[in-house]
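Just need the structure, nothing else, for what follows:
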Amino acid sequence: MALVYTAGTFDLLHIGHVRIIRAARGFGERLVVAVSTDELVAAYKGRKPVVPFDERLEMVRALRDVDAVVAQHDQDKFAAWERMRFNVWLVGDDWFGTPKYEEYRRRLEAVGVHCAFVPYTSGVSSTSRRHDAGASAS
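Purely as a prediction, here's the structure:
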């Protein structure tokens, strides 16, 4: 039975999030989704998400394709594998070719994990929606 793992912020839940989760589900029988904590998001994006962590966890948990939801306290995908021993790691192809994600891929493939980069839904992101909402409010 293949265990699939993906992770994200999942702030301002949108169609891009749904598509990546749907795609991930197609790679195995069980899907674990890691949701980044507010502190982690603040550390790498320089601001906290609009939707608080507990609410983002609950929203992702409610999606029918998701079997389990865990907190993501750091971005280290190999450390996540050490904890969960997933068979498939899935991420949007907007990360393809970046040094950090190529290193994750190299290390994960070395232990037999299938790494999949799926199409990113361009033009749709929580960051752009947040920016657009701020621009319309002014």
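
C-alpha from now on. contacts and neighbour counts both.
Will do.

which residues in the chain form strands?
Under the criterion DSSP state E, the chain contains strands at 3-8, 30-36, 68-72, 88-92, 114-118.

One more, so I can put them side by side:
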Amino acid sequence: MKVIGYTTGVYDLFHIGHLNLLKRAKLECDYLIVGVTTDELSEFRKGKRPIIPFTERMEIVEHIEFVDEVVPQTNMDKFEAWNNWKFDKMFVGNDWQGTEKWNELERQFAEVGVEIVYFPYTTHTSSTKLREILEKL
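This next block holds a predicted model:
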């Protein structure tokens, strides 16, 4: 059986943490679908637009050899994503593990046979840290 994996991110100021998450995700599945957050959703959720425009972030992720398909993430509804792509595993940074929201998502997804897989968050590099450095220049 072909295992389909799914993960999402803004992927602004693409860095090694992004690459490592996608690489590890591909080791856990046969086909990896990556949702790239739109500029509008990012601005709504974080109060700021990404530095790299959406179409360019999509193109960057599309050219990563272990990503099989790239799709826009236009909202935070993970079940809508599952209805669209019927993935078997969803990959998330472990900074979300144990939160009320993700505990509930784990319960809901278990009912449809989806496993949530948490990967270590890259603490030494993040788009937020890179943005802060750029804003100081």
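
Please work out the TM-score for the two chains.
Laid over one another, the chains give 0.96 as their TM-score (TM-score structural alignment, normalised by the length of structure 2), with 136 aligned residues with a C-alpha RMSD of 0.8 Å.

returning to that earlier point: so which of the strands of structure 1 is nearest V124 of structure 1?
Among the strands of structure 1, strand 88-92 comes nearest to V124 of structure 1, with 12.6 Å by C-alpha to C-alpha.

That closest one packs against which elements?
The elements that strand 88-92 of structure 1 packs onto, with contact taken as 3 or more C-alpha pairs under 8 Å, 6 or more residues apart in numbering; DSSP states H and E, are strand 3-8, helix 15-25, strand 114-118.

from memory T6 of structure 1 sits against R25, does it?
No. Contact criterion C-alpha atoms under 8 Å: T6 of structure 1 and R25 do not qualify, at 9.8 Å.

which neighbours do those two share?
Shared contacts of T6 of structure 1 and R25 (C-alpha atoms under 8 Å, 6 or more residues apart in numbering): L31.

Need the contact partners of stretch 123-137 of structure 2.
Residues from elsewhere that reach stretch 123-137 of structure 2, judged by C-alpha under 8 Å, 6+ apart: 11-17.

how about 7 Å then?
Identification of contacts with stretch 123-137 of structure 2 by C-alpha atoms under 7 Å, 6 or more residues apart in numbering yields 12-13, 17.

Turn the residues you listed into JSON lines, columns for neighbour count and distance to F44 of structure 2.
Listed next are the contacts of stretch 123-137 of structure 2 as JSON lines, based on neighbours: other C-alpha atoms under 10 Å; distance: C-alpha to C-alpha, whole Å:
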{"residue": "D12", "neighbour count": "25", "distance to F44 of structure 2": "15"}
{"residue": "L13", "neighbour count": "15", "distance to F44 of structure 2": "18"}
{"residue": "G17", "neighbour count": "19", "distance to F44 of structure 2": "23"}
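
Can you tell me which of those lies closest to R45 of structure 2?
D12 (14.1 Å).

Touching, that closest one and P50? I think so.
Yes. In terms of C-alpha atoms under 7 Å, D12 of structure 2 counts as a neighbour of P50; the distance is 5.9 Å.

which neighbours do those two share?
Residues within reach of D12 of structure 2 and of P50 at once, by C-alpha under 7 Å, 6+ apart: there are none.

which ones are touching the nearest residue to A116 of structure 1 once chain neighbours are set aside?
Spatial nearest neighbour of A116 of structure 1, excluding adjacent residues (C-alpha to C-alpha, 6 or more residues apart in numbering): L90 at 4.8 Å. Residues near L90 of structure 1 by C-alpha under 7 Å, 6+ apart: 5-6, 24, 115-117.

Generate a ChimeraX selection restricted to the buried entries among these.
Those of these that count as buried under 16 or more other C-alpha atoms under 10 Å are selected in ChimeraX with:
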select :5,6,24,115,116,117
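
Farthest-apart pair in the contacts of L90 of structure 1, please.
With distances taken as C-alpha to C-alpha, the most widely separated pair in the contacts of L90 of structure 1 is Y5 and F117, at 12.1 Å.

Tally up the residues packed near the closest residue to G9 of structure 2 other than its chain neighbours, please.
Take G9 of structure 2 and drop its neighbours on the chain: the residue closest to it by C-alpha to C-alpha, 6+ apart is V36, 5.4 Å away. By other C-alpha atoms under 10 Å, the residues close to V36 of structure 2 number 25.
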